[in-house]
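>>> Have a look at this prediction, sequence included:
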Amino acid sequence: MFALALAEFRTLRRLPQTWVVVAVAVAAGFSPFVYYSVAHALRSGYGATVGSVPPKFLVHSFGGLLLGALFFGVVLLTLDAVARDRREGTATLLHSRPVNNLAPIFGKAAALTLTTWLAVPVLAAATFVFAIARAGGRWFGDFPEPASLAGFMFVDALPMLAFWTAAVMLLAVAVRSRILVAGFAFALLGLQCWALFAMPPHLLPVLSLLPRFGELASDILPRVVDAQGLGQRASVLALACGFLGLAAAAHPRRDGVRGRHFVGGSVLVLAGVLGMGTLVAQAAGGRSEREDWVRAGEAVRGEPRPDVERVVARLVIEPGRIRLDATLLLRDVTPERELLLSFNPGMTVEDVRVDGASVEHEHSFGLLRVHLPGGAESGSGVVRMALSAVGVPDPRFAYLDAVADPWAAGRGTSLRRVLGTEASVLSKSYVALLPGAKWLPLPGAGFGDAPDRRIDFFVVDLEVETPRNWLVAGPGGRKESEHRASVSRFRFRPGTPVPEVAVIASNEFERRTAVVAGVEVELLLHRRHMRNVDYFHDVVRYLQVLAETGRHRLAGSGLVYPYGGISFVEVPARLRGYGGGSRMDTVLSAPGVAMIREHGFPTARFDSALEHISRMAEDLRARRLYSMLSRHMRSDFHGGAIAAAWRSNFLHFRTRARGPGASYFDLLLAELVSLELGGTGFFTPQLFPDSHVFGHRRGDFGAAALRAAMGDTAAVHNAVVEGVERPAVWERAGSVGPDGAVGEWGELGFSAARLHARTTARALFHSLNTEHRRQLFAELVRRHGGETFTADDFGSLVAGIHAPAGAVLAELLRLRSQPGYLVSPVEVVRLDDEEGRYLVRLHIRNDESAPGVVRLRLVAGQATHYSEVVRIGGREAVEIAMVVPDAPEVATLDTYLSRNLGTLVPELLPADAAPGSDPHAGVRPSAWRPRPVGLVIDDLDAGFAVLAATQGADVDRPDDAPSTVHRRLPAFRCDAPAQGWIRQVVSTGWGKYRSTIACASSGKGGQRAVFTARLPSTGRWRLDYHIPGRFVRHRSGFPSVGRLWDGLRVRSAYGSTLPPLGRHHMALTAGAERFEISFDAAEAEQGWHLLGEYDLKSRDVRLAVSALSDGLVVADAIRWRKSPSDQGRVQARNREPGGEGP
């Protein structure tokens, strides 16, 4: 058998088709590895999300692409080998030797498996050669994670290639037609490709040829294979051996032992099927068990629950398990004499005592029921319950009420997997116990975020015992209480009540620490991830400055940091970073703990981003390094932004909202604290799609599949920096009220709720001076610290501190539609006084029925001046006048939540001297109205539509989600190709409230943009066409990245330019009349351009703009004006207009 295998191997080695298969397979895996390695090296310095997952953790993804190519190659090589045997008469040759059929079948299969498997070490060697560049100091290249690479090479690739080779060999021997065999084998591979993106993740490791496709590796938790993987590989090898036995039995050569081959092969196939069936049953049972937990939690979610006042616990971390002894002081115990607590089902309860006496209890489905003995409940309803338990918390028992089930989408297609999948981690060297895993028993089902939710705040006293040389992060400052030869003990006693407790421990941590204003700030990273800390030297200083800034800004406000210390600790990629409910907010922060993702700052590549800084002077270089580090920390949209976690400790973990609108007011308070501390953060797992890649457009399927496989989150970064405040969000925000459930509309709904909360917070922030804001925070903590508050409580508190601010808050919370503002040019008058001051006037009209608030901002010299926050009623106008010492250089109007999408920049007129002018300053009513400019139809008006070329109906966009559509047209995205007409925000476009354009790329002539109007009368009319400027202003301060196929460039954070415009072909129809118009927009400047004058016999007119052009086609706005002369007739057919309209 060995000699036959060696002979076949030598033959395969000499065949050119063998090396073609190996080369194609290696290229299939190596190309994305190189691309994403370079992309990560270039992008990750700008932010964790834009940098995506480091390719060193994606061995199973790019390796899976190699295996997929090899599977196709195996089909071709196996069919070629079988056909070669028939051509060369190998069966006749074997008749002369006493060899049964099993030997050549096994030998050929072994040779084919080994030959194709050689592509795997070739790929590994190529990645190592590429990674040597990093060892040589280059800015690109990285070594794959060793454990995952070893597991892929020997545990994944070899058994799967053996199985597939045996399966194809059986088909090739049993079926004489090569075409049928190839067709059937390729169909099976196509089914496998579909399964990767559609199969539930609990079945993927069992039934797929790529069982770990899409799995993220980890330096913190290296894993070669788990128990389920070993069982699956053993079953697969049994099937492979069985298939070869059946192939030997089906071979046309008679060897006299065909029956034995058939029986042996059948037994092995049956064993393999039974093994696979057992694994499937276990996986389905685990899924069913989780559904049972959900049903049990839903059944008791409305039951009354006591209030936790104090928790004293001792946690012992042992190899492979934890031991917990906890005592809970409970109040408001109901007369039913039964306590209901939520406790992880992976923990075994050994004993429960109430007021010192052992009691009966039942622990099932994650619910712990404790039966109170007679007399246990005192008159005050206070109970002291003690519990002892041991076990391993089940990571599946967490966030059972999440609106998006992470176990329902295929792992290969879900970007959400980069946010982690396990709610707790317990290994020999690392332990992460997050509150969502319910490792600490707490009252209630822990299910649902109903409007009447009541969050418990309790005093905690926690002792953690670990093996020697471990470090632990927990609530508040850590105190080392005892060190012995084999164990260490740490104690956590935060000074204020907390709503939750997280514990993270490891013996692989390396520590950096600093003390700021009595608060110990520590950084705990894996010892293999200290490169960036050592490279920057300023990371601890960043944390110091962050803490110091917060302390100074909030001095005297009541928002002093409440705990003795804070730990910024690294967590592995597998740890789930988002919670449950409708919001699914980040869980990477807890009292006294801020978690940093492994594939964020610890493994980011700053080499390229900082290469140009190395030649700067030392002081300038230090400032630039700090600035870049700060930006990186703020642009982590995975939920692990350090600044956001730090801010949560000031208020979010000290008081919460309850009742209707609780989630909204939590957002509002978070935004207020962000404004006070500076900066903000954004996270929602809805931006990480779990949709099926087969739902993408035909042309985008390949790129979508590759992005999903490689964990490419650059699109998420772009969605945040370019799309979080996109028009669709603004329009939805106008109808979102604080009493709605945040997140009930998915990503669009959450973005709209957050935008509403942020604009309301900004208006409230601007309505309150520094002293008022400090008083607000101090009173909120004093009245509601350690408990919850309602919307009425918050409104009354604001109104009591500053009545005008309370009125602004109430006005914005009542809004269910948006105001729309029109502004005059800013008039600047130099006053005739000794100080040489300037009077600045601006007229503002609200042209909608909904009221709103605005604030004027002037930049004059080195100072910035603000008006008060001004309320403007519906269909009303006001004049805001301010006296400033210098002539203003910039004027902006903050419109908060309005149809204007935030900030307006009115025209600033030159200053005029006005002797004797009254220096009136303040706000007064105004009769101002904008000057009529004619009959204008804008691309956002009802008279605009994009029609199909054939039937003239509106173009339907079923593939576009509501969040990516702007008034029936797809919104522009820098990471997606334009298909047909799209809508883009352009600051130089025409618009009543906001400036947008509709545009189409050249050569797309199947659709037309149509402007329809009804003129006041027939006669002679002038038609003007508006062309925007070429510059496109972006709203965000972060850079965005181009499409996958556009290369690795990073777009400017400040703006870009439109592509060159081409010749516009238009058709004007008025009744039965039709005029063909050709307009060369390539050299047209910004503004109105006269297309011509027309004698029209019909009042109903329509201008159709074709997308067929040699450049970009823009449909911004048209304008109809009555001609001064209504005599004669202008023949405009085939005319080429040009020049500015008068």
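Yes, it's here.
>>> drop to CA atoms for contacts and neighbour counts, all remaining ones
OK.
>>> Now do the same contact list for the residue lying closest to Ala911 once chain neighbours are set aside.
Computed as C-alpha to C-alpha, 6 or more residues apart in numbering, the closest residue to Ala911 that is not its neighbour in sequence is Val828, at 4.6 Å. Val828 is in contact with Tyr838, Leu839, Val840, Arg841, Ala887, Pro888, Leu908, Leu909, Pro910, Ala911, Asp912, counting by C-alpha atoms under 8 Å, 6 or more residues apart in numbering.
>>> Export the residues you listed to TSV and append columns for secondary structure and distance to Ala1000.
Below are the contacts of Val828 laid out as TSV (DSSP: H, G, I helix; E, B strand; the rest coil; distance: C-alpha to C-alpha, whole Å):
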residue	secondary structure	distance to Ala1000
Tyr838	strand	46
Leu839	strand	45
Val840	strand	42
Arg841	strand	40
Ala887	coil	42
Pro888	coil	39
Leu908	strand	33
Leu909	coil	36
Pro910	coil	38
Ala911	coil	42
Asp912	strand	44
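>>> out of the residues you listed, who's nearest His95?
Minimum distance to His95 across the contacts of Val828 is 99.2 Å, recorded for Leu908 (C-alpha to C-alpha).
>>> looking at it, the closest one is touching Ser824, isn't it?
No - Leu908 is beyond contact range of Ser824, at 9.4 Å (criterion: C-alpha atoms under 8 Å).
>>> Could you measure from the nearest residue in space to Thr713 that is not next to it in sequence over to Ile982?
Using C-alpha to C-alpha, 6+ apart and skipping residues adjacent in sequence, the residue nearest Thr713 is Ser52, 4.9 Å away. Per C-alpha to C-alpha, to the nearest Å, Ser52 is found 27 Å from Ile982.
>>> Between those two, which is the more surrounded one?
Counting neighbours by other C-alpha atoms under 10 Å for Ser52 and for Ile982 shows that Ser52 has the greater number, 26 against 21.
>>> try this one side by side with the last:
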Amino acid sequence: MTTGTVGKAIAVAVAELRLARRVVRTWVFAALALGIGLVLYHGWSVAGTLSGEAPPPRFALPGFGVLALWILIAGIVFLAFDIRARDERDRVAEVLDARPISNIVLLAGRWLAIAFAAWLPLALLAAVIQVGGLLVEYLDLPAGVPAEPVSLATFVLLDAPTALLLWSAVVILLTAVLRYRLAVAVVALTLLGIYSWSLFATPLYLLPVVSGIANLGLLGSEIVPRTVSAVDLLQRGSVLILAAGLLTIAAAALRRRDANTRSSGLVYGAVLLAVAVGSLGALVGSVIDQRDERMAWRRAHEALLAEPRVDVERLSGTVSIDPGRELAIDVDLAVRAPEAMPDVLRFSLNPGLAVESVRLDGEEAEFAHALGLVTVTLPAPLPAGARAELSIRAHGVPDPRFAYLDSADWALDEPLLGKPLVLRGDQASLFDANYVALTPAVAWLPLAGPNIAMDDPGRRTPDFHEIDLAVSIPEGWRAAGPGRLEEDDGLRFRPRVSLAEFPLFAGRFERLALTEGVVEFELLLHPAHMANVEYFSQYATSTVQHIRQGYGFFASPGPVAYPHARLSVVEVPAQLRRYGSGQVMDTIQALPGVQMLAEHGFPTGRYSAWPRIAQFTDEQWLEQMLFSAEGSGPLRVPAVGGATDNLLPLLSSARGEGALAANFLLETLTAYWARVRRQVAPGHWLRSGPAPAVPPPARVLSRLLGTGTFTFGWYQFFPMTLEEKSAEFSFTGVDATASEQGVDVMLHKGTLIALAVERLMGRSKIGEFLALMRQRYGGGTFTVDDFVATMTEVDPDMGPYIGHYMREIALPGFLVSDLRVFRIPDDANGAPRYQVAVDVRNDEPVPGLAGLYLRAAPPLFFGQWGEFVHVPGNTSLELGVVMQGPPEEVRLETYLSKNARISRLPVPSPDAETIVPEEPLNGARPSDWRPPDIGIVVDDLDPGFSFVSPPDEGFWPSPTSSGSGDGEVSEYYFGVPDGVWYRHGDPLTLSWGKYRRTLMRIGAGEGKGRAAFTADLPTAGNWRIFYHLPGSTASGRSPPSIDGVAVAFWARDSFGTYDFELVAGEVRQAVEFDARTAVSGWNDIGTFELPAGPVSLEVSDSTDGGVVVADAVRWQMVADAP
């Protein structure tokens, strides 16, 4: 193209820009992009600032940019779809046709002008965000601060221009080929819709080729900014060639004659299209090859999982880090053969490292390094029990893909609307010029055997060994890892205890440290992320002091002391993977000697912008904010999550059958002992959006902006269907490696067993148990039998319970008498005392436990736990608790039992004036109580119960249309549609059940939804019928007098009149009942003369209240009725 031709194209572009400036559509779409972009950016930033659980849009620029880009591409459609018609309407076409200008020059000028006109609002939006963000930052407003600059520059200067040029070419081609403007707009918008759909349907590993947006779906980082990859650059080049091809074909198809022949233009265009498509195809093949390589590693390592491997007893040597360039290792491994090794020794070593040499007992050894496996040929068989010394030298850059090879789901295999695993990081290691993270998962140090099943001790027993490494890092850098010693000649890492894995982090960290007892607490942050430390250190409260308090159990010299001299809390970039492998894929924040602190949590949170509570002093406010920062983090995972693993779970492991379950129980008990909540966050619990169930548009928006949540932050209990499934397996018998449901069953049962152990043993004895486990098995492994025997040795009463629940399936089932509350003589100080007592019977032949939780009535309000006791099978006990005032709420806690959840008990109103002269009962004593005969009862879980929901009238089918008894029914949660029957299992609702207490509920309707309780009456006669209700509302709670949200909730939860029909044979009799006057428990609805045989009480959804409840019906002969 000559200089003159370029000048003509520029002249056309300038003229087109003048025309676009006068078109209203230009300003409409520019205003939309600018306005919506600013609202989303700052609105989402406010939400992220106030919650501290979602990354602000400045770390999700690609997703945020796509939203603005869609608006501008739509603008291109309406700017360019009538170019030719506009020329003819404005009589420009005749002038252009008379000028000696070629079609390609004409269209190229317009192509550039249209793309530039669409790009300008985006550039303005970027400038406003950056400049406005500086002002927001200066004024400490809770809005958006400046965007991460590398991501912003990549999008505005590379991704967006390329996309706009492509779509400009597409629309210009359509205007040249199609005669009608409407057809152009429809086809172009359809193509835009297909492109948008493809963004959400394409796996993330292919998205760089398909989307044209660098790092779309991945969270950004300020520590290690995500830059443009070679694939990105090649893709942009291919897209520009594609756009040029489309433009060339458009010039040939244009109904305007020029000096060029149409055929030559079509040929040139076809050649350009072929080159572009071929290049894009090659890129697709390249990224697929990378995925296939990872799958090949997995297959090779899985094939060797059952092969015997040596036991590494000691690993020592040197590690040299040249950031961004090379990692060099020279290590010696002292190994022992637990069984005869006839031919070879196999070790895993990252395929990104090239092995220079391998020496066996000082002699050069024959070896091969392929598929991440170093295979060393033995000169002679290594007999069982024999020891050898292996030396390996290697260098290179670790490949982050060589980790967690047996993950049930791979983050980059998921589409944007699939499991958002990448929100917890997508790279298992980092070796950047500014930051190095070498996690054990990538096998950057030699690992005996295959690098597979590392999180499944039942398949691969962890290998604990001594470690002694000298590490070289650049001047001015700091490093973190277990057992760090700073010596004159450099860094040395020599942990005091044997470990199965060794992590190493290095960077230009800012360091704050504090020594408490014999443990040093250090905080290592990126230099640009010190604002919160400075903010929280303004007053007496110090950030490091608070971290020491949060991890105070490490400084305690108690029975389970922290094993290292230093705890390093290290900030890690957003892209570093922080979850494990297998089916569980649980969150990993703790590694030996290190607690990872996610970049998008405390380091980049804007706590100074939080709205201030006036009644707090400065120091109190800072304390409150620090507790929020510690207890909350990205995706609702607390910053201290997993920290207690360093006390024992990282020092020992179960092995063999049930090992995964035993390890989970050990981790949970360790956390309970340290008074820290064991936070479980498996991968399949992660959802896009700020809540587990959000409308599709909000889910799309949330995913693009990197917002997700774990379901544990929203649901207090596991779903009822899972509780039913868990009754089919023993704790150590469930296969948590086979399915997500298996994981859930293990977590469900393990959590309940841990709670039971905590209540029965108490913190002191749990500490003794953990100390004995560490003394015996620290630096080694144990079996489930060892676990049970050790706990029984510490507390012999636990033997029957823990032995049964670790291995057996059968569950206890508890029946409960009416609660008794009465006043007893005042205490020595004259304070009133109230006795709360209840008889509890374990009506099954297996052991269980039971205890009470009580909440005092106003003005006391406090909660109080009663003593938890063992309840042998087929045994009754009386439980008692003495309180200062009458209780407002009483719950029976049985944890792992057929009762499934907490059982809330109806509380009678005591007579405060009557003092019963009884000795106080705090604890339990034997009882001969048996449940009385109360007649014939049909519960919503019994075969005599059935229901029919109203017919579907909407677009979406109802979750449950009909059913009976204990069949599968959708579970009720607040917010689900009201027009069908749901099973309500909220344990705080006063419902009826022999063991498990549930009820059915349906929103008010027109009588088309019905439920029936059918009993087979043995004799004809007068029968009194009772209907069980939780109270005057579906939750049994009184209507609130507070905010509108609570009032709206109660309106949906309130009762009105019920539409009952009593059906006996062909006779149907209407029964009136006003549920607004209902009491918690059995409500008498009348006495009726009924025949022998089947009799049903039906209830419909017709009511003047908000909801209808179907819980249980009781029939009792009048002579027997109380």
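All right, it came through fine. From a predicted model like this one, the values you see are computed outputs, not experimental measurements.
>>> re the thing from before, what about burial for the contacts of Val828 of structure 1, which qualify?
Tyr838, Leu839, Val840, Arg841, Ala887, Pro888, Leu908, Ala911 (16 or more other C-alpha atoms under 10 Å).
>>> Now do the helices in the stretch 151-300 of structure 1.
158-174, 178-198, 204-207, 227-250, 258-300 (DSSP state H, counting those that start in this stretch).
>>> For Asn469 of structure 1, state which of the buried ones among the contacts of Val828 of structure 1 is nearest.
Nearest to Asn469 of structure 1, judged by C-alpha to C-alpha, of those is Pro888 at 62.2 Å.
>>> Just to check, the closest one is in contact with Leu858?
Yes - if you go by C-alpha under 8 Å, Pro888 of structure 1 and Leu858 touch, sitting 6.0 Å apart.
>>> Out of the helices of the stretch 151-300 of structure 1, which gets nearest to Glu1076 of structure 1?
Glu1076 of structure 1 lies closest to helix 178-198 among the helices of the stretch 151-300 of structure 1, at 49.9 Å (C-alpha to C-alpha).
>>> now the closest one: how far from the chain's centre is it?
33 Å (C-alpha atoms, centre = their mean, to the nearest Å).
>>> quick one, it and helix 158-174 angle?
Angle, helix 178-198 of structure 1 to helix 158-174, by axes from the mean of the first three to the mean of the last three C-alpha atoms, to 10 degrees: 150 degrees.
>>> quick one: the helix or strand hosting the residue nearest to Ala911 of structure 1 to structure 2 mean distance?
With secondary structure defined by DSSP states H and E, Val828 of structure 1 is part of strand 827-831. Compared with structure 2 after fitting, strand 827-831 of structure 1 deviates on average by 6.2 Å (mean C-alpha distance after the TM-score superposition for structure 1).
>>> Okay, Leu675 of structure 1 and Tyr542 of structure 1: tell me how far apart.
For Leu675 of structure 1, the distance to Tyr542 of structure 1 equals 19 Å [C-alpha to C-alpha].
>>> and Ala183 of structure 2, how many neighbours?
Neighbour count of Ala183 of structure 2, defined by other C-alpha under 10 Å: 14.
>>> same check, this time on Glu1083 of structure 1
Using other C-alpha under 10 Å, Glu1083 of structure 1 is surrounded by 11 other residues.
>>> same check, this time on Ser506 of structure 1
Neighbours around Ser506 of structure 1, by other C-alpha under 10 Å: 23.
>>> how about the nearest residue to it, chain neighbours excluded?
Nearest to Ser506 of structure 1 is Tyr430, by C-alpha to C-alpha, 6+ apart, at 4.4 Å.
>>> The one you found -> structure 2?
Taking TM-score structural alignment, the alignment pairs Tyr430 of structure 1 with Tyr435 from structure 2.
>>> Run a quick neighbour tally on that match.
20.
>>> and what of Gly366 of structure 1?
26.
>>> which residues sit in contact with it?
By C-alpha under 8 Å, 6+ apart, Gly366 of structure 1 lies in contact with Trp293, Ser342, Phe343, Asn344, Pro345, Phe397.
>>> which residue in structure 2 lines up with the fifth one?
What that stands for is Pro345 of structure 1. Using TM-score structural alignment as the criterion, Pro345 of structure 1 maps onto Pro351 of structure 2.
>>> In three-state terms, label its match for me.
Under the three-state scheme (DSSP: H, G, I helix; E, B strand; the rest coil), Pro351 of structure 2 adopts coil.
>>> which residue packs closest to it, ignoring adjacent ones?
What sits nearest to Pro351 of structure 2 in space, not counting adjacent residues and going by C-alpha to C-alpha, 6+ apart, is Gly372, at 4.6 Å.
>>> and the one you found, how far is that from Pro462 of structure 2?
From Gly372 of structure 2 over to Pro462 of structure 2 (counting by C-alpha to C-alpha), the distance is 19 Å.
>>> next one: Pro57 of structure 2
According to C-alpha to C-alpha, Pro57 of structure 2 and Pro462 of structure 2 sit 41 Å apart.
>>> likewise Arg891 of structure 2?
42 Å.
>>> and what of Ala370 of structure 2?
Look at Ala370 of structure 2 and Pro462 of structure 2: by C-alpha to C-alpha, they are 23 Å apart.
>>> Pro121 of structure 2 too?
Distance of Pro121 of structure 2 to Pro462 of structure 2, computed by C-alpha to C-alpha: 57 Å.
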